[in-house]
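A.B. asks: Sharing a model prediction with you, sequence too.
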Amino acid sequence: MDLVFVYMTAASREEAMRIGRALVEERLAACVNVLGGMTSVYRWEGAVETAEETVFIAKTRRDLFEPLAARVRELHSYTVPCIVELPVERGNPAYLDWLRAETG
């Protein structure tokens, strides 16, 4: 399939909204969902850390993943931001057509 969801996390809702708006305005994503209220437990530089984060998910075409990821890295406050491509295998055909039309 030619469409993907890109799962990402940010330090705050404001950061996720800022990055998400840029991705949509620049047509790197048709839509970005911003989900609040997430707590992450992770290992960083040898220590186990806990942090409040915001998940955001961009809906885009597979061929736009690399430019989208590069743009997120430019705008993100993290040294190593979470940016993960998840393939979209099936969905509402009209919705998938809309995603294609709104990107690129």
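C.D. replies: Thanks, I have it. Numbering: from 1, shown residues only.

A.B. asks: contacts, neighbours, all on C-alpha from now
C.D. replies: Fine.

A.B. asks: quick one: the strands in the chain?
C.D. replies: Along the chain, counting by DSSP state E, strands occupy 3-10, 31-44, 47-61, 83-87.

A.B. asks: out of the ones you listed, nearest to residue 70?
C.D. replies: Smallest distance to residue 70 across these (CA to CA): 9.8 Å, for strand 83-87.

A.B. asks: this is the comparison structure:
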Amino acid sequence: MPAEHVVVASTTDSESEARSLAAGAIEARLGACAQIVGPVTSVFHWEGAVQTEHEWRVEIKTAADRVPALTAHLQAAHSYDVPEIIAMPIEGGSAAYLSWLVDETR
């Protein structure tokens, strides 16, 4: 059974871009709520080498049917060539919160 609610996460190299990505998603009603966590340390392969960078993580709570539009929005607004955009199912939680989450994405 597919999840009805998800958290979409992305990372970026500045707090200001993280705030912009979060605000843009909420203003477009593609997410109900977003948190910014950071800085975090990311270690990854890029251009043939292991990179270590400080990044800010944006976590956006949304309804599953909004994920394609939210993904497109984040890709268009993001400064990275290949931004991390992943969707993780929410398996449970407060019924009132999850109902609010869906209402705010309409």
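C.D. replies: Perfect, I can see it now. Predicted model only: the values in this text are computed from it and were never measured.

A.B. asks: Quick TM-score on the pair, please.
C.D. replies: With the length set by TM-score structural alignment, normalised by the length of structure 1, the two chains reach a TM-score of 0.97; 104 aligned residues with a CA RMSD of 0.7 Å.

A.B. asks: Where in structure 1 does the longest helix along structure 2 fall?
C.D. replies: If you go by DSSP state H, structure 2 has its longest helix at helix 15-27. Alignment of helix 15-27 of structure 2 against structure 1: residues 13-25, by TM-score structural alignment.

A.B. asks: The matching stretch vs structure 2, average distance?
C.D. replies: Here the mean offset of stretch 13-25 of structure 1 against structure 2 after fitting is 0.5 Å, by mean CA distance after the TM-score superposition for structure 1.

A.B. asks: So what does residue 65 of structure 1 match up with in structure 2?
C.D. replies: Using TM-score structural alignment, residue 65 of structure 1 lines up with residue 67 in structure 2.

A.B. asks: how near is its match to residue 43 of structure 2?
C.D. replies: For residue 67 of structure 2, the distance to residue 43 of structure 2 (CA to CA, to the nearest Å) stands at 26 Å.

A.B. asks: Give me the more crowded residue out of the two.
C.D. replies: residue 67 (20 against 11; other CA atoms under 10 Å).

A.B. asks: From residue 73 of structure 2, how far out is that one?
C.D. replies: To residue 73 of structure 2, residue 67 of structure 2 is 10 Å away according to CA to CA.

A.B. asks: cool, and residue 94 of structure 2?
C.D. replies: 27 Å.

A.B. asks: Then residue 35 of structure 2?
C.D. replies: 17 Å.

A.B. asks: now swap in residue 15 of structure 2 and tell me
C.D. replies: 18 Å.

A.B. asks: Could you do residue 100 of structure 2 as well?
C.D. replies: Counting by CA to CA - residue 100 of structure 2 and residue 73 of structure 2 are separated by 22 Å.

A.B. asks: What of residue 56 of structure 2?
C.D. replies: Distance of residue 56 of structure 2 to residue 73 of structure 2, computed by CA to CA: 18 Å.
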